[in-house]
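Asks: With the sequence up front, the predicted model follows.
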Amino acid sequence: MRERGAPLGRRRHRGTAIARPTGGRPVTSSGASAVPAGTASAPVPVADEAYDYTYQTGMYRDGTPGPLGAVVPCVADQDEWFLRRYARAFDDLSSDLRIGRFPTPTCAAEEIALDLAIQDAERLHHDEDELVADLETELPASRSDENWDTLQGVLFQDKDYEGLLSYRIPLERDEAERSFEEFDNVPPRDRHRGFRR
């Protein structure tokens, strides 16, 4: 029997879309930049960990989840096809950032990826001062820099996905697949896009 409040138990349609800027860094309703400097590359290390876990390469040859927690426990036992698409969710968000758009999740898998990328960027910012300083030298400062709560409030439509971050019971295949169901109020990703790895 499934625990009460188990993730993805029901799928509700999103009622409102997130406004997007026409260029530059995403902004809050007050016009301030919502994305702290240095977060544009944040999804990449987590994506690399997810790909390494998928292909059992690098330090993940034994199938052990990595230190960044890129592959959440409830989907860690899914097949390679699922895990490749899951890893690509991080890359899709990174692509959004590279072209100056909000990293806008189009499905629950991308919401998970974005949350984990934000957590990793925050950790990096606190633990790797010199590295962060080097990454930020070319970026303009913003009063929203280091405001991780603002990111959580601005970039997500809701927090329905959060139960999956710590859910330890493996999801059934059909339930896990629902994490890729596209939201109806966000433009879908190109179905013919490839995989970085």
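Replies: Noted; the coordinates are in hand. Since the structure is predicted, the reported quantities are computational estimates derived from the model, not experimental observations.
Asks: rest of the way, CA atoms for contacts and neighbours
Replies: Noted.
Asks: Helices of this structure, residue ranges please.
Replies: Taking DSSP state H as the criterion, the chain carries its helices at 43-55, 80-98, 108-127, 129-136, 148-155, 162-166, 173-177.
Asks: Give me the contacts around the second one.
Replies: Contacts with helix 80-98, where a contact means C-alpha atoms under 8 Å, 6 or more residues apart in numbering, come from 40-44, 46-48, 50-51, 54-55, 76, 102-105, 109-110, 113-114, 117, 177, 195-196.
Asks: mind putting the helices of the chain in a markdown table, mean neighbour count and distance to residue 184 included?
Replies: Output for the helices of the chain, formatted as a markdown table (neighbours: other C-alpha atoms under 10 Å; distance: least, C-alpha to C-alpha, whole Å):
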| stretch | mean neighbour count | distance to residue 184 |
| --- | --- | --- |
| helix 43-55 | 24 | 24 |
| helix 80-98 | 21 | 17 |
| helix 108-127 | 21 | 12 |
| helix 129-136 | 13 | 35 |
| helix 148-155 | 17 | 16 |
| helix 162-166 | 16 | 20 |
| helix 173-177 | 14 | 17 |
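Asks: Against that first model, consider the following:
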Amino acid sequence: MATECGVAAPAARSFDDLAADLAAGEWPQPRCAAEEMALHLILRNAKASVADGWAGVTETTEFASLPEHAEDFDWDTLLDILFQDLDILGLFNAELDGIEDPDAEQNQWIGMGDYRPSAWFELFSDLQPRDGRRPFRR
């Protein structure tokens, strides 16, 4: 059985763990379905925030001090870089209802794995677990 991604595995922990990756100077690396979904939500909201000019995202001192690059705001490239696959997005396609079950034919065909709610916090088999002693905000 896979190790859990987080102790007690609350969804908020997924966002905190990804933020901790960034704070440590690392790419955010989803280690379970909950973190994978959290990162999709973060990127979707970041894209909308930048497009709307929300809170001066592009004018912050930290951002403005970085050199410009032709691929700045290339959201599609981020999807390729930050995710092993985009299987989890199939959960939001009504035509794929039931795909979260590893016994479903479509799930097996693409090798999706277990995306049922009870498995969202199970560590992906090819990744190392996070430190179980890491702090948790209350």
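Replies: Alright, I've got the coordinates. Values in this document were obtained by computation on a predicted structure and should not be read as measured data.
Asks: how about the helices of structure 1, which one is nearest residue 183 of structure 1?
Replies: Of all these, the one in closest proximity to residue 183 of structure 1, counting by C-alpha to C-alpha, is helix 108-127 (8.4 Å).
Asks: how big's the offset between the closest one and structure 2?
Replies: In the superposition with structure 2, the average deviation recorded for helix 108-127 of structure 1 is 0.5 Å (mean C-alpha distance after the TM-score superposition for structure 1).
Asks: what's the matching range in structure 2 for that helix?
Replies: Alignment of helix 108-127 of structure 1 against structure 2: residues 33-52, by TM-score structural alignment.
Asks: what residue of structure 2 matches up with residue 188 of structure 1?
Replies: Correspondence of residue 188 of structure 1 to structure 2, assessed by TM-score structural alignment: residue 129.
Asks: what's the spacing between that match and residue 78 of structure 2?
Replies: 23 Å (C-alpha to C-alpha, to the nearest Å).
Asks: Residue 32 of structure 2 too?
Replies: For residue 32 of structure 2, the distance to residue 78 of structure 2 - C-alpha to C-alpha - is 18 Å.
Asks: One more: residue 22 of structure 2?
Replies: For residue 22 of structure 2 relative to residue 78 of structure 2 (C-alpha to C-alpha), the value is 14 Å.
Asks: Please apply the same query to residue 88 of structure 2.
Replies: From residue 88 of structure 2 to residue 78 of structure 2 the distance is 16 Å (C-alpha to C-alpha).
Asks: Can you tell me the number of residues neighbouring residue 107 of structure 1?
Replies: Under the neighbour criterion other C-alpha atoms under 10 Å, residue 107 of structure 1 is assigned a count of 20.
Asks: ok, how many other residues are close to the nearest residue to it once chain neighbours are set aside?
Replies: Closest residue to residue 107 of structure 1 apart from its sequence neighbours, by C-alpha to C-alpha, 6 or more residues apart in numbering: residue 182 at 4.8 Å. The tally of other residues near residue 182 of structure 1 (other C-alpha under 10 Å) stands at 18.
Asks: Also the one 3 residues further on?
Replies: One way to gauge burial is a neighbour count; for residue 185 of structure 1, by other C-alpha under 10 Å, it gives 13.
Asks: again, but for residue 102 of structure 1
Replies: Neighbourhood size, residue 102 of structure 1 [other C-alpha under 10 Å]: 26.
Asks: And for residue 55 of structure 2, nearest residue in space, chain neighbours not counted?
Replies: Once flanking residues are discounted, residue 55 of structure 2 sits nearest to residue 49: 8.0 Å by C-alpha to C-alpha, 6+ apart.
Asks: what about the one you found, distance to residue 64 of structure 2?
Replies: Per C-alpha to C-alpha, residue 49 of structure 2 is found 16 Å from residue 64 of structure 2.
Asks: And residue 126 of structure 2, by the same measure?
Replies: Noted for residue 126 of structure 2: a distance of 36 Å to residue 64 of structure 2, by C-alpha to C-alpha.
Asks: Also residue 18 of structure 2?
Replies: In terms of C-alpha to C-alpha, residue 18 of structure 2 sits 23 Å off from residue 64 of structure 2.
Asks: can you check residue 94 of structure 2 too?
Replies: 41 Å.
Asks: again, but for residue 47 of structure 2
Replies: As judged by C-alpha to C-alpha, residue 47 of structure 2 and residue 64 of structure 2 stand 17 Å apart.
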